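In: one predicted model, sequence on top.
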Amino acid sequence: MPSSPAALTGLDLRERATAALRRLVGRDGADFRDGQFEAIEALVSGRRRVLVVQRTGWGKSAVYFVATALRRAEGAGPTVIVSPLLALMRDQIAAAERAGIRAVTLNSTNADEWAAVTAALARGEVDVLLVSPERLNNPRFREEQLPGLAQSCGLLVVDEAHCISDWGHDFRPDYRRIRDLLTTLPDSTPVLATTATANARVVTDVVEQLGAGGRDVLTLRGPLARESLRLGVLPLAAPEQRLAWLIAHLGELPGSGIVYALTVSAAEDVAVALRDAGFEVAAYTGRTEPSERVRLEEALRDNRLKALVATSALGMGFDKPDLGFVLHLGAPSSPVAYYQQVGRAGRATERADVLLMPGPEDKDIWRYFASASMPRQEQADAVLRALAQSGRPLSTVALESIVDVRRTRLELLLKVLDVDGAVQRVQGGWAATGVPWTYDAERYERVSQARDREQQLMVDYERGDGCRMAFLQRCLDDDTARDCGRCDRCAGDWFASEIPEAAVLTARSRLERPGVVLEPRAQWPSGMDRLGVPLKGRIAPAVALSEGRAVARLSDLGWGQRLRQLLRSESPASAGSAAASADAAPPAADPAAFEQSPDLIASNHAAPSDRPAPPELLRAVVDVLRDWDWAERPAAIVAVPSRRRPQLVTSLAAGLGELGRLPYLGTLDLVDGGPVGEPGGNSAFRLANIWGRFAVGADLRARLEGVPGPVLLVDDVADSRWTLTVAGALLREAGAPAVLPLTLAVEG
């Protein structure tokens, strides 16, 4: 870009800014919306720190791209944009290119381009550098590039700035590093923070952090009403009714859109059911590979798909101006998060339809996710103690064999401790800094209470009799809230409420189709020798399990819900069988997107007594067995011993033996009372808790002699799969030619 030292002010600034805007949008008559030029002027002429809170689709990216063009024309260095999602980065780079702005990114998916990007930065050929907040703590980037960028950048942009705040609905610990970055900037470097989803509490928190170093912050806030959105709520308790409504009415919705689900398995199940019904749809979740995400996003933009059935992995950053609808099967945990997701729709259309279909399981899911991101003091203390005693950096894998914390929770905890200065990410892993760390119980309690209030507000949104849009605006502390005149409360139901019986039968048939593959473990966890367990490397073929089956995931919309009711218990420890405390802990959550399946068994405190397997459950298991494409039919059945549900597990195994005319050989023995340990531990500790706790008794060993084919190993719940793996290895050592694991439910 041309470089000139002359500062831009007044009319000259307005003219140049308008010209840059028109290049950006490709339209000669384009002009600024209310507040856009004011933000640009404050950044370019005033070199100020600015927080922009404006509705989705208002044009926040236009502010920083136009400001970038003007700052570069003055001879300033590149703009650095801290952006939370790869999808958002892709859209931002495409928008920049349309305006003639040279934008590049450094992220986890383009490591092969880092050297070229670094060289282009050094040559002054980059106008915009996009980085993730996590990149700010990459040791190499932090030490080699960040100091120079902090001194030379012409503008720092913090996109989706609500993530800075503890109160933000999409809290990411790495965003809190930005406060430290701000203190290293020259006073003349302008800073822009943008968000569409900040209530007054979040705004106050973000302003405080943007003002690091004693700087004044200009807040520009506009009305958040979305005039194109037509909101509605359709309460349908049964999952087959919600899916049936989609099957019957998805084709009536305008254009293409997004169907949000709360869990990965729900998104995948709904996508399969809609494809079976003839719709062009696809699932988009945290399990979707990056290259596949790009392909699916483009397919939706080009209207080659009717919908993406997505978790929150498709959230901030996805930009399709003519998106016609957003539906939710299950409600997000706060009106703020809901507003952010529905804001994907109707950016450049006169009307877009937004429908929420809440489910009775929503509160269970909220409860788990609300706790998953909170650090626990005893776990933090254990991590700090392990790092201090090691005297050298430890990788996350090495820490797992020392502290009993699950991988995703451990990674989040390390980020929190890092941001708080107690640990530091270095070459080779993590190291303690020696800085004292105190668990801020008061702060986390405040956040927990705030989340409880937000969950109640979401219930109030569903059940309230006032304008839907005005309610969301008030939740975001928008004092311009007025009745929209379009939602179901203002204008009556705009959506069909009848569901054809044929659609219900189709949905029920899909949801009641049991069967989930259980992949066998292939590798023992690292560092088991530290826990006194003589295992390492790959699991030997001679003792490995074969592929198994479960009736359903506990997060499934169909059988999953029925199994949750059957398996509900008093505590996480009662969620499994003999390995209850070691093999049925809460599943991992993805702290960036919060989309993995929660521990729904443990989310209700009712504790029904153990009872035999009901006939309909036995029929479902028989259906699973009938559809199982095993290489060789099982020749006998063995059960995992259960302390919590002995009747359920043994009656299931015995009943299958009777129905399948297979000998039921009994259960393994428990040693010293069975598995021990606290629930929720990581893979290494959960294996250690199980190791040595089972044995093949003499009677069972005698019955195994001469069994001509595979043994079906029956349990109630599989999570880590170490109970099944260890029990299967013992059976293989005792002579079973193969072991086929079968469980009622699988976590995750």
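Out: Done, it's in. Note that the coordinates shown come from a computational prediction; the quantities given were computed from them, not determined experimentally. Numbers count the residues shown, from 1 in each chain.
In: switch to C-alpha atoms for all contacts and neighbour counts from now on
Out: OK.
In: which residues does the longest helix along the chain contact?
Out: Longest helix of the chain, by residue count under DSSP state H: helix 441-463. For helix 441-463, the surrounding residues in contact (C-alpha atoms under 8 Å, 6 or more residues apart in numbering) are 166-167, 233, 331-335, 358, 366, 370-371, 374, 468, 471-472.
In: nearest to residue 570 among those residues?
Out: residue 371 (17.5 Å; C-alpha to C-alpha).
In: can you give me the buried ones in the longest helix of the chain?
Out: 447-448, 451-452, 454-459, 461-462 (16 or more other C-alpha atoms under 10 Å).
In: repeat for stretch 115-135
Out: 117, 121, 126-135.
In: look at that stretch and report the distance between its end residues.
Out: Length of stretch 115-135, first residue to last, C-alpha to C-alpha, to the nearest Å: 15 Å.
In: then stretch 487-496?
Out: Rule used - C-alpha to C-alpha; the end-to-end distance of stretch 487-496 is 14 Å.
In: which residues in the stretch 251-400 of the chain form helices?
Out: 264-276, 290-301, 335-342, 362-372, 377-390, 396-400 (DSSP state H, counting those that start in this stretch).
In: nearest to residue 423, of those?
Out: That would be helix 377-390 among the helices of the stretch 251-400 of the chain, by C-alpha to C-alpha, at 7.7 Å.
In: what sits up against that closest one?
Out: 393-394, 399, 402-405, 413, 417, 422-423, 430-432, 434, 439.
In: which among those gets closest to residue 641?
Out: Distances from the contacts of helix 377-390 to residue 641 were compared by C-alpha to C-alpha; the smallest belongs to residue 404, at 24.6 Å.
In: the residue lying closest to that closest one once chain neighbours are set aside: neighbouring residues, count only.
Out: Of all residues not flanking residue 404 in the chain, residue 681 sits nearest, at 5.0 Å (C-alpha to C-alpha, 6 or more residues apart in numbering). If you count neighbours by other C-alpha atoms under 10 Å, residue 681 ends up with 26.
In: test my guess that residue 681 contacts residue 688.
Out: No. Taking contacts as C-alpha atoms under 8 Å, residue 681 lies outside contact range of residue 688: 10.3 Å.
In: buried residues, the helix or strand harbouring residue 38. List them.
Out: In the assignment (DSSP states H and E), residue 38 maps to helix 36-44. Judged by neighbour count (16+ other C-alpha under 10 Å), helix 36-44 contains these buried residues: 36-37, 39-44.
In: list the contacts for residue 273?
Out: Contact partners of residue 273, counting by C-alpha under 8 Å, 6+ apart, are 507, 510.
In: distance of it relative to residue 262?
Out: 17 Å.
In: check residue 442 too.
Out: To residue 262, residue 442 is 29 Å away according to C-alpha to C-alpha.
In: one more: residue 233?
Out: Residue 233 sits 16 Å away from residue 262, going by C-alpha to C-alpha.
In: one more structure, for comparison:
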Amino acid sequence: MTQRDEADGPGDGLRDRALRVLRTLVGRDDADFHPGQFEAIEALVAKGRRTLVVQRTGWGKSAVYFVASLLLRAQGAGPTLLVSPLLALMRDQVAAAARAGVRAVAINSANRLEWDEVHAALEADAADVVLISPERLTNPGFREQHLPELLARTGLLVVDEAHCISDWGHDFRPDYRRIASLIDELPASVPVLATTATANARVVRDIEEQLGTDVLTLRGALGRESLRLGVLALPDAGHRLAWLLAHLEGLPGSGIIYTLTVSAAEDTARILAEAGHRVLAYTGKTDTAEREQAEQLLKDNQVKALVATSALGMGFDKPDLGFVVHLGAPSSPVAYYQQVGRAGRGTANADVLLLPGPEDRDIWRYFATASMPDEGRANAVTAALSEAGRPLSTVALESLVELRRTQLELLLKVLAVDGAVERVGGGWQATGVPWQYDGERYARIAEARVAEQDSMVVYEETAGCRMEYITSVLDDETAAPCGRCDNCAGRWFPDDVDPSLLERAGAKLRHAGVPIEPRAQWPSGMEKLGVRVKGRISAEEQLAEGRALARLTDLGYGGPLRELFASGAPDTEVPPALARACVELLAAWAQGDSSTGPWSGAGRPAAVVSVPSATRPRLVDSLARGIAQVGRLPYLGSLERTDAARPGQGGGNSAFRLAGVWEAFDVGPHLREALAGVAGQPVLLVDDLVDSRWTATVAGRLLRREGAGAVLPLALAQAG
């Protein structure tokens, strides 16, 4: 400390040094701290406190941890350990650090930077910030071999997007809950910073509890003066797409169009691109390299918009992003504020428009229930691991518990955080620690999520200021009318829908046909379930590529199909509109495409056979008979349903789904005789809904063993 520092006092001297670092980082001699920034830096550097910063997007949370890191490094502290949730966010953070003269390295599943290089940088004291993903905390090799060394060197721990810690947050990730134990392993002298732009009072309390005692929470106003909010309620997906076709180019600059599902993003991007708009789809299924390229094209204003799911969210930084449009509302004000916060970070004006859909609540309900642990399945997992007495891979576990891969992996993470299982070399093993299902906690979470969904509906329907409402729901005590939104200043966006564009959008949405890819491989571990198959499915027993009219999540036929397959919906004959769509689908299938040719290269079907439906026999029978009549094909009847079917829990994994239908069907004498008349010729196999594809695979295998040629599955809907 200099004599001037001593004379001015430690706080004044620290502020001077911090300001010099800030100005060096941003490259401006007139830069100064926003209210709250220095207070956070002071708490970390001078007092070693655990600090939570809740500030709006674009406020400068990264400046806090970069400045604090360099100040602590100057005092002889080790590098900052920064837990960051997304690869896109990591890329931006590393790039921002380099521009600011901060030496940063990242450790994640996608980069090529090996631990040896990180270790060398640490040994040479050449790393100021080390970024890791929360998922690395579950990796046994990293946790046992490398994490102790990192923690021993760490001078500051930063948890970015800290709402992910919380069960109550909109982006709950079990791996984040490990951070509480990570904090416990740190020396008490190491300061901890948690940052987020999106946390209501419940989430703040939850984060504070996990950070420990004596937490300093610095919370600022969340209102964004640059954003102009609006809501436009239109009847259906066709009207929403027609509005975009007409008005997308009129939106300022370049931006993001958010959708709730992958299929909606892909369909919207395709329709807009075919109309000449410069757009790209961006979803969780997009290849990593394609994602990076799409992000850069948007940053360079080479595309008008990315049509994205929530995969494009936290940390994506384009200061001049001009607009955000939502086709369908996110399930909570927290999630909505997070996404609209991408816009207007470095500009005076940006437009934010929500086009809600009647299907929103169904989609919210699906995702909410999919992420909640199930007591029975959790107990099945712990029991299977205990009985095995050795580590089991996820693949091996799939043959023992009826869970899909993604659900199983999520549940294992929850159980690991709760201490009931642990990931080790070779897979997962039980720890012997008893696990109790906290039904009360999950009931509270479910109740809170329903309340947040209701809040989004209120946001859509409110006659008051939209910014005031959204920030007040986030427990911002400074919430006030913005004077800019459609309710404060009047509707700022056009609300007309051109009839010709509506017809064009409707025609595009009515474009029918989703490929049903044939299964080529039997699931692993089937012998444990009493089914003696393994390896590849022989060519003589495989299905040909089939077709479904649409996915249940599609924008076009998805709506009427969701109604048709809704829980409690009556079993009826196929509705005329969907029947006509199936005829159009068959006509297009008969013409073929460049990749497979007519009828997927199998040849025109010689007959129609149906799958016996346990829940919708009338629907399937009417569809099969109608197709046979229009196509002038003989309807040979249905397979018979046996008493050996073993229906499992809905949504189970491949092994259990196959076991459940393996002996469920039989070729009765009447159908066997009819098949003899079309021996060696293609057969169309009709069903109502395709999900795992094992029903069609098993039924098709039976038909092929009875002498049928290629079996082409046709279904009204494909799940997902």
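Out: Received, thanks. From a predicted model like this one, the values you see are computed outputs, not experimental measurements.
In: which of the helices of the stretch 251-400 of structure 1 sits closest to residue 208 of structure 1?
Out: helix 335-342 (20.5 Å).
In: so which bit of structure 2 is that closest one matched to?
Out: Using TM-score structural alignment, helix 335-342 of structure 1 lines up with residues 333-340 of structure 2.
In: repeat for stretch 374-384 of structure 1
Out: Aligned using TM-score structural alignment, stretch 374-384 of structure 1 spans residues 372-382 in structure 2.
In: again, but for stretch 645-665 of structure 1
Out: So stretch 645-665 of structure 1 sits over residues 616-636 in structure 2, by TM-score structural alignment.
In: picking that back up, in TSV, list the helices of the stretch 251-400 of structure 1 along with distance to residue 312 of structure 1.
Out: Below are the helices of the stretch 251-400 of structure 1 laid out as TSV (distance: least, C-alpha to C-alpha, whole Å):
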stretch	distance to residue 312 of structure 1
helix 264-276	10
helix 290-301	13
helix 335-342	8
helix 362-372	13
helix 377-390	27
helix 396-400	26
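In: which one, of those helices, ends up nearest to residue 54 of structure 1?
Out: Closest of the helices of the stretch 251-400 of structure 1 to residue 54 of structure 1 is helix 335-342, at 11.4 Å (criterion: C-alpha to C-alpha).
In: helix 441-463 and the closest one, what's the angle between them?
Out: Interaxial angle, helix 335-342 of structure 1 versus helix 441-463 (axes from the mean of the first three to the mean of the last three C-alpha atoms, to 10 degrees): 60 degrees.
In: which elements pack onto helix 335-342 of structure 1?
Out: Where contact means 3 or more C-alpha pairs under 8 Å, 6 or more residues apart in numbering; DSSP states H and E, helix 335-342 of structure 1 is packed against helix 441-463, helix 468-475.
In: could you redo those helices as TSV and give each row distance to residue 737 of structure 1?
Out: As requested, these are exported to TSV (distance: least, C-alpha to C-alpha, whole Å):
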stretch	distance to residue 737 of structure 1
helix 441-463	51
helix 468-475	61
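In: residue 153 of structure 1: which of those is closest?
Out: Smallest distance to residue 153 of structure 1 across those (C-alpha to C-alpha): 34.1 Å, for helix 441-463.
In: next, the angle from that closest one to helix 377-390.
Out: 140 degrees.
In: can you tell me the mean distance of helix 441-463 of structure 1 from structure 2 after alignment?
Out: Compared with structure 2 after fitting, helix 441-463 of structure 1 deviates on average by 0.8 Å (mean C-alpha distance after the TM-score superposition for structure 1).
In: in structure 2, what range does that helix match?
Out: On structure 2, the counterpart of helix 441-463 of structure 1 by TM-score structural alignment is residues 439-461.
In: distance of the closest residue to residue 156 of structure 2 other than its chain neighbours relative to residue 478 of structure 2?
Out: In this structure, residue 156 of structure 2 finds its nearest non-sequential neighbour in residue 80, 4.6 Å apart by C-alpha to C-alpha, 6+ apart. Between residue 80 of structure 2 and residue 478 of structure 2 the distance is 33 Å, computed by C-alpha to C-alpha.
In: compare the two and say which is more crowded by neighbours.
Out: Shown here are residue 80 of structure 2 and residue 478; by other C-alpha under 10 Å, residue 80 has more neighbours (30 against 12).
In: in structure 2, point out the residues matching stretch 495-505 of structure 1.
Out: Aligned using TM-score structural alignment, stretch 495-505 of structure 1 spans residues 493-503 in structure 2.
In: quick one: contacts of the matching stretch?
Out: Stretch 493-503 of structure 2 has contacts (C-alpha under 8 Å, 6+ apart) with 230, 232, 238-239, 241-243, 245-247.
In: quick one, strands of the stretch 51-200 of structure 1?
Out: 79-82, 103-106, 128-131, 155-158, 191-195 (DSSP state E, counting those that start in this stretch).
In: could you dump those strands to TSV with distance to residue 649 of structure 1?
Out: What follows is the strands of the stretch 51-200 of structure 1, written out as TSV (distance: least, C-alpha to C-alpha, whole Å):
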stretch	distance to residue 649 of structure 1
strand 79-82	52
strand 103-106	52
strand 128-131	51
strand 155-158	53
strand 191-195	51
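In: which one of those lies nearest to residue 51 of structure 1?
Out: The minimum distance between residue 51 of structure 1 and the strands of the stretch 51-200 of structure 1 falls on strand 191-195, with 4.7 Å, by C-alpha to C-alpha.
In: hmm, back to that, can you say which of the contacts of helix 377-390 of structure 1 are buried?
Out: 393-394, 399, 402-405, 413, 417, 422-423, 430-432.
In: out of the residues you listed, which sit inside helices?
Out: Among those, DSSP H puts 399, 413, 417 in helices.
In: tabulate those residues (a markdown table), appending distance to residue 640 of structure 1.
Out: As requested, those are exported to a markdown table (distance: C-alpha to C-alpha, whole Å):
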| residue | distance to residue 640 of structure 1 |
| --- | --- |
| 399 | 30 |
| 413 | 34 |
| 417 | 40 |
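In: how about the contacts of stretch 493-503 of structure 2, which pair is most distant?
Out: For those, the farthest-apart pair by C-alpha to C-alpha is 230 and 238; their separation is 19.6 Å.
In: tell me which residues touch residue 513 of structure 1, please.
Out: Counting by C-alpha under 8 Å, 6+ apart, residue 513 of structure 1 has contacts residue 559.
In: distance check, it against residue 245 of structure 1.
Out: 19 Å.
In: ditto for residue 239 of structure 1
Out: Counting by C-alpha to C-alpha - residue 239 of structure 1 and residue 245 of structure 1 are separated by 10 Å.
In: tally of neighbours for the residue nearest to residue 488 of structure 1 when sequence neighbours are not counted?
Out: In this structure, residue 488 of structure 1 finds its nearest non-sequential neighbour in residue 232, 5.1 Å apart by C-alpha to C-alpha, 6+ apart. Using other C-alpha under 10 Å, residue 232 of structure 1 has 25 other residues around it.
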